[in-house]
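>>> give me the fold of what follows.
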Amino acid sequence: MPRIASVIGFPRIGADRELKKAIEGYWKGRRELDEVRSTARELRERHWRIQVGHDIDLIASNDFSYYDRMLDTAILLGAIPERYRRLGLDAEDTLFAMGRGYQGPRGDVTALPMKKWFTTNYHYLVPEIEEPAQIRLNSEKPFEEFTEAKALGLVSKPVLIGPYTFLKLARGPQGGALDYDAGLIDAVASVYVEVLRRFIGLGAQWLQLDEPYLVLDKDEGDMALFRSLYSRILPARTSAHGSLKVLLQTYFGHVGDCYETLALLGFDGIGLDLVEGREGNLSALERYGVSEGTTIFAGVVNGRNIWRNDYAASLGLVDAVGRITPDVAVSTSCSLLHVPFSLEGEDGLGEPVRRHFAFAVEKLGELRRIAELADQDEAGLRADKALAANQSLFDGSRVRRDQAVVERLAALRPSDFTRHPARAERRTIQREELGLPLLPTTTIGSFPQTARVRAERARLRKREIGQEDYDRFIAGRIDSVIAEQERIGLDVLVHGEFERNDMVEYFGQRLKGFLFTRNAWVQSYGTRCVKPPIIWGDVSRPGPMTVRWSSYAQSKTDRMVKGMLTGPVTILNWSWPREDIGRKEQTEQLALAIRDEVEDLEAAGIRIIQIDEAALREKLPLRRSDWHRAYLDWAVPAFRLVHSGVRPGTQIHTHMCYSEFNDIIRDIDAMDADVISFEASRSDLTVLDAIQAAHFETEAGPGVYDIHSPRIPSQEEIEERIGQILHKMDAAKVWINPDCGLKTRGEAETWPSLEHMVAAARYVRARLEGAC
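A predicted model of the protein is given here:
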């Protein structure tokens, strides 16, 4: 019997971002909701047919979402907080209100918190469960999409976020901790039991329950919760009406510390990530074996990177599992949501380069090919021309090293990673030289990238206008945004970043060692997509990248203008990294390039320089024991390398967003920045407790309003936020700013929101100074 090939999930946004365009058109009033629904149906059918065309055996349904699967799961379970129910909106608009907030005739509510999905750049919505009584089966979506596929002749594999991961990522009322009491466990398990019974009735053969939270550190209470849930759920896979196989799918790491429990529960399938969790998962299989009747789904096709699969390595992994159990299917390591759609149309890369890459569609072919190769004997493998061609990609000849970069790295000394004098002394110098008020106001960097800005950039790219005309346009936008910031009274200004297409791609285009795609978009959150550049070779900086426009903006005002840069760790984490050298070496190459830019900005008279490390937390290993050795011990020094050469009066800022910072707050302090701005409003300012407990030395600006929502916060709302901040932080170390950059917002909400922010800061400042 041919070996089973299974896909955990597939990109949903569309080859040309059709879903994004349809939904955003609806939000702007240019499309009807029925048009969005029609686009969604067309995309689901198209994506299913692509997978059928690649002979994938187990194709996912319900991996589609208008916004986020965790949000879908909350709605499926009825975990819709009352403030959203009161709006009285239809199903899709309720979902959008929970995802991005709502401000209109029916009310004014903020969105649910948004966090990074484990170690990816995808963001999920954090569910809020007000009480167990609200938990009930509340949506037909999984069943409708299964039926939709069945009408096309496809018996799909329904996919749901598993109950354990859902509960571990959810929170209680008003953001409090969730109490995993018997009532809640029974309520959630009962919904999943009903889901299983419904799918049995519909004729499903497999149900995939995603439990990535299992790869994190656990205590006995965690496994007790897991056992309590599944001891209730698994018996329901068999009924008088038939049976259903349950696949427990894990990814992003290993489950070596709980695999024995998983094996004893008797799942029909267990999906293991053999890319990121190879050693731990293989060790667990060797130690505990595989229960009779359980199929191991070997995740050997990397769903997290775009390089071609090494067939020989993958076959070795399948063979290693096959020596333990004959029941081995092949799978992706995680959902293909995290890679671009297809290489089709990427002719600009050139075939010698293109042949090294595989996006989602190409990974389907790799998966099928590995399944076929795994069934061949040694003689067949030796004669297989496709296998031989694949192995030629890994002969070490792809990249020639840049000797100047290699030598510069080798010359680094410990003193290059330390800035002098110490931060406390620098703070005194900076306060005297910069002359900023108490509670200084600023923004994170970018201002709205309007349709006109994007159109002018496209005209330059198509050579419809020359560089001189484009530069004149950018200068005009900077003039306007500087004047507007002065009008509303911001203390530290920014130039708006109108010349930048993306905070990583912009720098990659000005550095040696990068490649760029035409349409390799990846979903980040909601309808937001990013197009990461590819690190192809050694990285260096040929010349200044940002000095011109930062200097121009500073020449237009007497107030301080921040120079805006992206940090080395974030550039690495938001690019497709090389796999032939380690991440530490790639990050240090980037750090030296950004260091050169920092020193040029300082020489040009820029007194405040922000080096964004929005993604520092993103690639932190999921196991605490790996945090420092495998990541922080080189990621934090890399940031210090960037700024260690500036003089004491130059103020270094950084920015981080949409992650859990509390448990690495001391490491963030060790980055030795002078000021850090955090995303905080959408996570209810929980970072303040960590700042207070750690005696955080860095000045900080916890975001006072959420920029990922179109709603406009009132002055009073922001005053209340500032009050919460000052309750736990010294006012002398507090900055006032939004959560994140304003690139994706419209002009109509941006300026009123900032006016309210400045007015709130001035009011609180006056009150504090009056009290003195």
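
>>> when you work out contacts or count neighbours from here on, use the C-alpha atoms and nothing else.
Fine.

>>> need the three-state assignment for the residue nearest the centre of the chain.
Centroid-nearest residue in the chain: N121, 1.6 Å away (criterion: CA atoms, centre = their mean). Applying DSSP: H, G, I helix; E, B strand; the rest coil to N121 yields a three-state assignment of coil.

>>> the closest residue to it other than its chain neighbours: neighbour count?
Among residues not flanking N121 along the chain, S524 sits closest, at 5.9 Å (CA to CA, 6 or more residues apart in numbering). By other CA atoms under 10 Å, 19 other residues sit near S524.

>>> other SSEs contacting the host helix or strand of S524?
Using DSSP states H and E, S524 sits in strand 522-525. The contact analysis (3 or more CA pairs under 8 Å, 6 or more residues apart in numbering; DSSP states H and E) places strand 522-525 against strand 123-125, strand 528-530.

>>> who's in contact with it?
Contacts of strand 522-525 with the rest of the structure, by CA atoms under 8 Å, 6 or more residues apart in numbering, involve 13, 67-68, 121-124, 337-341, 529-532.

>>> could you redo the last one with a cut-off of 6 Å?
Where contact means CA atoms under 6 Å, 6 or more residues apart in numbering, the residues beyond strand 522-525 that reach it are N121, Y122, H123, V339, P340, C529, V530.

>>> ditto for stretch 377-394
For stretch 377-394, contacts defined as CA under 6 Å, 6+ apart pick out no residues.

>>> to compare against the first, here's the next sequence to fold:
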Amino acid sequence: MTTSIIGYPRIGAHRELKFATEKFFRQELSEAGLQAVAAEQRKENWQKQAAAGIDFIASNDFSFYDTTLDTAFALNIIPKRYQNLAISPLEKYFAAARGHQSEVGDVKALAMKKWFNTNYHYMVPEFDDGTTIQLDLTKLLSEYREALALGITTKPVLIGPFTLLKLIRFTGQTQISDVQNELVRAYAEILSQLVTEKVEWLQLDEPALVFDLTTEDISLFKAIYADLLPQKQTVKILLQTYFGDVRDIYTDLIQLDVDGIGLDFVEGRKTAELIATHGFPTDKKLFAGVVNGKNIWRNDYQKTLDILATLPKASVVIGTSCSLQHVPYTVNAESELSQDILRHFAFAEEKLLELKDLNDIFCHGQEDSLTANQVLFAAKRYQGNRAVQSKVAALGDADFTRTPDFSERENVQKAIFQLPKLPTTTIGSFPQTADVRKNRLNFKRGEISKAEYDTFNQEKTKDWIKWQEQVGFDILVHGEFERNDMVEYFGEKLDGYIFTKNAWVQSYGTRCVKPPIVWGDIARIQSLTVEDAVYAQSLTDKTLKGMLTGPVTILNWSFPREDISLKVSTLQIALAIQEEVLDLEQNGIKIIQIDEAALREKLPLRQTDWHSEYLDWAIPAFRLVHAKVAPETQIHTHMCYSEFTDIISAIDAMDADVISFEASRSDLSILDALQANGFRTQNGPGVYDIHSPRIPSVGEIQDVIRRILTKVPVEKLWINPDCGLKTRGVAEVKASLENLVKATQGIRSEL
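Coordinates of the predicted model:
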């Protein structure tokens, strides 16, 4: 058995699960109907992998929302506020994922954070003092049996106990040491039930091992597995890591009584070196992650074979570097791109075939596919844009420095804008309702003219500008009705990008994104937003924000090139966005927001690598975008759904004038970091969670503002929601924002 998959996409090749789940939310589909759609998606995934000849196929990698949340529910790590709701178990699960507001109760959702260094978001398990770990393996066992009924034997997948403990948020007095033994007993019971079920392999995912590990972390991991492994009986355990190397614990790992160890050879910079230095035991299988599970480019077989040649051939299982949930389903769904382009890509289905090819070459000497692959990589894919390359090469220190300094700009801007205390604004987008989406689709299909398309969007903008004025917002936005996505929209107007039609990947829950692909050097060839911003500003005497996406986020939310560095690609994008910033300023837009929602996404997981490998160029890339604007122009940025507390100093160094943060789902945890670091930038920690359908009351928002004011000086504080509002409904958005403004006005009166 020589090929393995860590996990597979689960939204459906045509987003079937997404659409069915959203129908369930709207009560347009029964729970039985939703379960039927889910079963069909699992069946298709398993059969696709089996047909490709994959030996180790995963089960329990499917989820209605998030596998971390699934693991928490399997272990009864469920806060009482959800358990006490008089609704079905599946509805309680969704309540934890997205909040719940009805006659049976009003609860907020669990916190949501980025999954390591990806654009996927996981639900943070919450352990309160009343939690008792109790095992419910219904989901895992039923899905294993489903596959078995299809004639497919799978390895169930579960988040390992060490990683789970590191992800859990403890809300009371309970600490890791208090639950460690209880959790080990639960995992031992899992093994016992799997023995009864005659399961041969269990995959325990332990990606937390690729962080910088402290002595305490290593002791915790060793203690957990010292207690657990003697109880594995006949079940073989694959301890799977990904997103980096395990340099801090490798020598301990290879001594464990596990049957397989999964190591990442793509992002794990030291993985090959660790094996060369310390060897790999002959009594274990080495699950070698050599096919990139995050990016969509074809695998260079010869480079991969060179890696495999250094490994113990008898022990190797060829696999992906991480779950394939981070790439789209199949290149075959892309009918609008030429074969000359598509032949360079491998989505999830094609990566299965790459594993089969590598297996045939490495294990069986069948080299036909190697020859074809070498021909592909020998051809020149892209000619290059010399003008863009020269601009990047000519950049110097002065290009990344804005003058005058922050404090002088702050005084200038306060005198110009004359804003009240606690100025109110939103993050940028308003609901993309069915008619907005239909207008865009009709235009793409050629069923309406450009003039008709623009007129519709302008009417939407006019309505929402008027509404914002009536409600009493201080700084307005135009609503972004012309934008399909905060990255794809810009990429469509930049030279160097190409776009897919069906290459969707899951971001969180039912939220899917379609990342554009960086094909070549990036250049601005037309105005991106100026016309829409100028029109919107003409509708109001209040100040309106121009809305852009920053270069780091554009790059991080794209599928990047692999033939040049991330730094160079990002600087190319930064120069293009800089041109747009200066154009907006020239056309009278006085506040420009440059979103960097994904700033942390490619931050190395090891803190020792943060500056040298990322922050030392990512932060200057943002500064490059706004370094040439006048002191009177106010630069905003926005960040969401990541842990920013440990890079607050770097964020301050972005030299923006105002920054808004996601904060409500993380219980305002960022405030302590702002205070401790003497954060100089004006800031707006989000006062309510927009990823939940519940509507916060005026009193609830006022309580949040009062809490923020204990940590943030009033002269630095802005009031805004957590994030953009494009995915929400009109009624809930208007009610929530009206409450936000009323709450702010009330606090102003108190002040």
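
>>> sorry, back to before: so which of the helices and strands packed on strand 522-525 of structure 1 is the most packed in?
Comparing these by mean neighbour count (mean count of other CA atoms under 10 Å), strand 123-125 ranks first with a mean of 24.

>>> what span of structure 2 lines up against it?
On the basis of TM-score structural alignment, strand 123-125 of structure 1 is assigned to residues 121-123 in structure 2.

>>> now do stretch 496-508 of structure 2: distance to the chain's middle.
With CA atoms, centre = their mean, to the nearest Å as the basis, stretch 496-508 of structure 2 stands 14 Å off its chain's centre.

>>> state the span of structure 1 onto which that stretch is aligned.
Mapped onto structure 1 using TM-score structural alignment, stretch 496-508 of structure 2 covers residues 513-525.

>>> how about the matching stretch: buried residues?
Buried residues in stretch 513-525 of structure 1, counting neighbours by 16 or more other CA atoms under 10 Å, are found at G513, F514, L515, F516, T517, N519, A520, W521, V522, Q523, S524, Y525.

>>> same check, this time on stretch 265-275 of structure 1
Using 16+ other CA under 10 Å as the test for burial, stretch 265-275 of structure 1 gives G266, F267, D268, G269, I270, G271, L272, D273, L274, V275.

>>> who's in contact with the equivalent of the third one over in structure 2?
Translated: D268 of structure 1. Under the alignment (TM-score structural alignment), D268 of structure 1 pairs with D259 of structure 2. The neighbourhood of D259 of structure 2, defined by CA under 6 Å, 6+ apart, consists of K236, I237, L238, K284.

>>> picking up where we left off before, can I get the buried residues of stretch 265-275 of structure 1 in CSV including distance to A690 of structure 1 and secondary structure?
Shown next, in CSV, are those (distance: CA to CA, whole Å; DSSP: H, G, I helix; E, B strand; the rest coil):
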residue, distance to A690 of structure 1, secondary structure
G266, 41, coil
F267, 40, coil
D268, 42, coil
G269, 40, strand
I270, 37, strand
G271, 36, strand
L272, 34, strand
D273, 33, strand
L274, 35, coil
V275, 33, coil
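
>>> out of those residues, flag the one nearest to H653 of structure 1.
V275 (35.7 Å; CA to CA).

>>> identify the residues contacting that closest one.
Contacts of V275 of structure 1 by CA under 6 Å, 6+ apart: none found.

>>> now it: how far from S65 of structure 1?
Separation of V275 of structure 1 from S65 of structure 1 (CA to CA, to the nearest Å) stands at 26 Å.

>>> what do you get for W549 of structure 1?
For W549 of structure 1, the distance to S65 of structure 1 - CA to CA - is 40 Å.

>>> higher neighbour count, those two?
Neighbours were counted for W549 of structure 1 and for S65 using other CA under 10 Å; W549 has more, 20 against 17.

>>> which non-adjacent residue is nearest the more buried one?
H495 (7.4 Å).

>>> give me the neighbour count for the one you found.
28.

>>> what residue of structure 2 matches up with it?
Under the alignment (TM-score structural alignment), H495 of structure 1 pairs with H478 in structure 2.

>>> ok, its match touching T461?
Yes - assessed by CA atoms under 6 Å, H478 of structure 2 is found in contact with T461 at 5.5 Å.

>>> looking at the contacts of D259 of structure 2, spot the one nearest E580 of structure 2.
Set against E580 of structure 2, the nearest of the contacts of D259 of structure 2 by CA to CA is L238 (50.1 Å).

>>> the closest one contacts E206, doesn't it?
No - using CA under 6 Å as the test, L238 of structure 2 is too far from E206 to be in contact (10.1 Å).

>>> strands of the stretch 651-772 of structure 1, start to end?
With strands called from DSSP state E, counting those that start in this stretch, the stretch 651-772 of structure 1 shows them at 651-656, 675-678, 699-702.

>>> of all those strands, which lies closest to W117 of structure 1?
Nearest to W117 of structure 1 among the strands of the stretch 651-772 of structure 1 is strand 651-656; the distance by CA to CA comes to 15.4 Å.
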